[in-house]
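**Student:** Sequence and predicted structure are below.
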Amino acid sequence: MSFSRSVAAHYDEKGPIVWLAFFLESVAALTLFGLMLVTCFDVGGRYFLGNALDGATELTEIGLAILVFAEMPVITWRSGHVIVDILDRMLSSVAIRILGLLSALIISGSFSVLGIQIYKLAERSLRRDEITELLQLPTGYIITFIAIMSWLTAATMISYGVYQQLSNSRRA
């Protein structure tokens, strides 16, 4: 089985979205593997060698940011977020679809604004050459990654979230 067929067999997405999902999940998986190695070396060094891994906390913070924000667009595209449906039994199906559409618009708008604000912080961080305290890693690139993933999450929410609400209204 070819690599393309293997990816297509394991992903429900179609077209270029399947490769974006594969890439982002690969980034998240490699980051999680890296976090596991950092934790193992840190704990092993602390208990067996009497010396913890320098910068383990910084690497863990950066790794968690990459992990969370790399998965956010994929989870949004797959509608994997927690949905609270307390009022669904009391509202009509039309009202539920309108609220779903409104929430998709609000969430995508919020992520767009969040991305803009985070990108401003990234620009400032790069302009000031801000670095982490112990490992001296530039923070602006990680903040830029977070901004880009926020924009990508907004795009997936506005495109697929709105599409789902409109396609659900045609079926109902």
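**Tutor:** The structure has been received and is ready for your questions.
**Student:** rest of the way, CA atoms for contacts and neighbours
**Tutor:** Noted.
**Student:** Which residue ranges of this structure form helices?
**Tutor:** 3-10, 16-44, 56-77, 93-127, 140-156, 162-171 (DSSP state H).
**Student:** got JSON lines for the ones you listed, with distance to residue 87 and mean neighbour count too?
**Tutor:** Listed next are the helices of the chain as JSON lines, based on distance: least, Cα to Cα, whole Å; neighbours: other Cα atoms under 10 Å:
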{"stretch": "helix 3-10", "distance to residue 87": "35", "mean neighbour count": "11"}
{"stretch": "helix 16-44", "distance to residue 87": "32", "mean neighbour count": "16"}
{"stretch": "helix 56-77", "distance to residue 87": "22", "mean neighbour count": "19"}
{"stretch": "helix 93-127", "distance to residue 87": "9", "mean neighbour count": "17"}
{"stretch": "helix 140-156", "distance to residue 87": "25", "mean neighbour count": "22"}
{"stretch": "helix 162-171", "distance to residue 87": "17", "mean neighbour count": "14"}
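**Student:** out of those helices, which comes closest to residue 84?
**Tutor:** Relative to residue 84, the nearest member of those by Cα to Cα is helix 93-127, separated by 11.2 Å.
**Student:** about what we covered before: for the helices of the chain, could you give me TSV that also reports distance to residue 134?
**Tutor:** Output for the helices of the chain, formatted as TSV (distance: least, Cα to Cα, whole Å):
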stretch	distance to residue 134
helix 3-10	39
helix 16-44	15
helix 56-77	8
helix 93-127	17
helix 140-156	16
helix 162-171	44
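**Student:** quick one: residue 158 and residue 117, what's the gap?
**Tutor:** The gap separating residue 158 from residue 117 is 19 Å, by Cα to Cα, to the nearest Å.
**Student:** And for residue 73?
**Tutor:** Relative to residue 117, and taking Cα to Cα, residue 73 is found at 18 Å.
**Student:** cool, and residue 167?
**Tutor:** 32 Å.
**Student:** In this structure residue 104 contacts residue 158, no?
**Tutor:** Yes: with contact defined as Cα atoms under 8 Å, residue 104 counts as touching residue 158 (6.2 Å).
**Student:** Structure two is appended below for comparative analysis:
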Amino acid sequence: MAFSAWLSMHYEEKGPVVWLAFFLELIAAVTLFFLMALTCADVFGRYFLGNAVDGATEMTEMGIAILVFAEMPVITWRGGHVVVDILDRMLGNTLIKILGLFSALLISTSLYFLATRIFQLAERSLRRDEVTEFLEMPVGYIVEYIAFMSWATAALMITYGVYRLLVQSRN
């Protein structure tokens, strides 16, 4: 089986977005594997060798940021967020669609402005040469990554999120 056939069989996205989703999930998977290996090495070193991995806490914090923000656009694209639909049976479909569109607009706008502020903080961090406490790794690059992925999530929420909401409401 060709890789592209496997990809189309396991991913619901179409076109170039399937490759983007695969790439982001690959980043998340590799990061998760790295975190697992780091934790195993840290625990093994701590209990059997009497010495933990230097900077394991900082690497874990950065790894979690990479993992979470790599998956955020994919989850948004797929509409995988938690939704409370207690009142859906009492409200009409038109009102639910309007509230869903308002929600997508509100979330994407909030994410856009939040990402803009995060990017400003990243620039300030890079200007000041802020580094992590133990490993002395630059903090600004991770913060910039968080801003870019938040912008991507905002764009996906307003584009495909609204499209999906409109198409699903017809079915």
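**Tutor:** Right, received. Where do you want to start? Source: prediction; values computed, not measured.
**Student:** Overlay them and tell me the TM-score.
**Tutor:** Aligned and superposed, the two chains score 0.97 in TM-score terms (TM-score structural alignment, normalised by the length of structure 2); 171 aligned residues with a Cα RMSD of 1.0 Å.
**Student:** How about the contacts made by residue 18 of structure 2?
**Tutor:** 7, 8, 11, 12 (Cα atoms under 8 Å, 6 or more residues apart in numbering).
**Student:** per the alignment, the third one corresponds to what in structure 1?
**Tutor:** Which is residue 11 of structure 2. Structural alignment (TM-score structural alignment) places residue 11 of structure 2 against residue 11 in structure 1.
**Student:** need the contact list for the nearest residue to residue 150 of structure 2 once chain neighbours are set aside.
**Tutor:** Nearest residue to residue 150 of structure 2, sequence neighbours excluded (Cα to Cα, 6 or more residues apart in numbering): residue 115, at 5.5 Å. For residue 115 of structure 2, the contacting residues are 146, 147, 148, 150, 151, by Cα under 8 Å, 6+ apart.
**Student:** quick one: residue 34 of structure 2 from residue 51 of structure 2, how far?
**Tutor:** Residue 34 of structure 2 is 19 Å from residue 51 of structure 2, by Cα to Cα.
**Student:** One more: residue 63 of structure 2?
**Tutor:** From residue 63 of structure 2 to residue 51 of structure 2 the distance is 21 Å (Cα to Cα).
**Student:** before we move on, back to that, need the contact list for the match of residue 11 of structure 2.
**Tutor:** residue 18.
**Student:** For residue 18 of structure 1, see how far away it is.
**Tutor:** Applying Cα to Cα to residue 11 of structure 1 and residue 18 of structure 1 gives a distance of 6 Å.
**Student:** what's the answer for residue 38 of structure 1, then?
**Tutor:** Residue 38 of structure 1 is 30 Å from residue 18 of structure 1, by Cα to Cα.
**Student:** Then residue 79 of structure 1?
**Tutor:** Taken as Cα to Cα, the span from residue 79 of structure 1 to residue 18 of structure 1 is 15 Å.
**Student:** show me the residues around the closest residue to residue 116 of structure 1 other than its chain neighbours that make contact.
**Tutor:** Nearest residue to residue 116 of structure 1, sequence neighbours excluded (Cα to Cα, 6+ apart): residue 147, at 6.9 Å. Shown here is residue 147 of structure 1, whose contacts under the criterion Cα under 8 Å, 6+ apart are 114, 115, 116, 118, 119.
**Student:** Residue 67 of structure 2 too?
**Tutor:** Counting by Cα under 8 Å, 6+ apart, the residues that residue 67 of structure 2 touches are 27, 28, 29, 31, 32.
**Student:** Nearest to residue 139 of structure 2 among those?
**Tutor:** residue 31 (17.5 Å).
**Student:** Wait, the closest one touches residue 66, no?
**Tutor:** Yes: shown here, residue 31 of structure 2 and residue 66 form a contact pair, counting by Cα under 8 Å, at 7.2 Å.
**Student:** so residue 143 of structure 1 makes contact with residue 126?
**Tutor:** No: at 9.4 Å, residue 143 of structure 1 does not count as touching residue 126 under the criterion of Cα under 8 Å.
**Student:** Next, the distance between the ends of stretch 117-137 of structure 2.
**Tutor:** 22 Å.
**Student:** In structure 1, point out the residues matching that stretch.
**Tutor:** Going by TM-score structural alignment, stretch 117-137 of structure 2 sits over residues 117-137 in structure 1.
**Student:** quick one: residue 22 of structure 1 and residue 7 of structure 1, what's the gap?
**Tutor:** 8 Å.
**Student:** typed the wrong thing, it's residue 71 of structure 1
**Tutor:** 17 Å.
**Student:** contacting residues for the spatially closest residue to residue 152 of structure 1 that is not a sequence neighbour?
**Tutor:** Using Cα to Cα, 6+ apart and skipping the chain neighbours, the partner closest in space to residue 152 of structure 1 is residue 73 (6.0 Å). Contacts here follow Cα under 8 Å, 6+ apart; on that basis residue 73 of structure 1 touches 149, 150, 152, 153, 154, 156.
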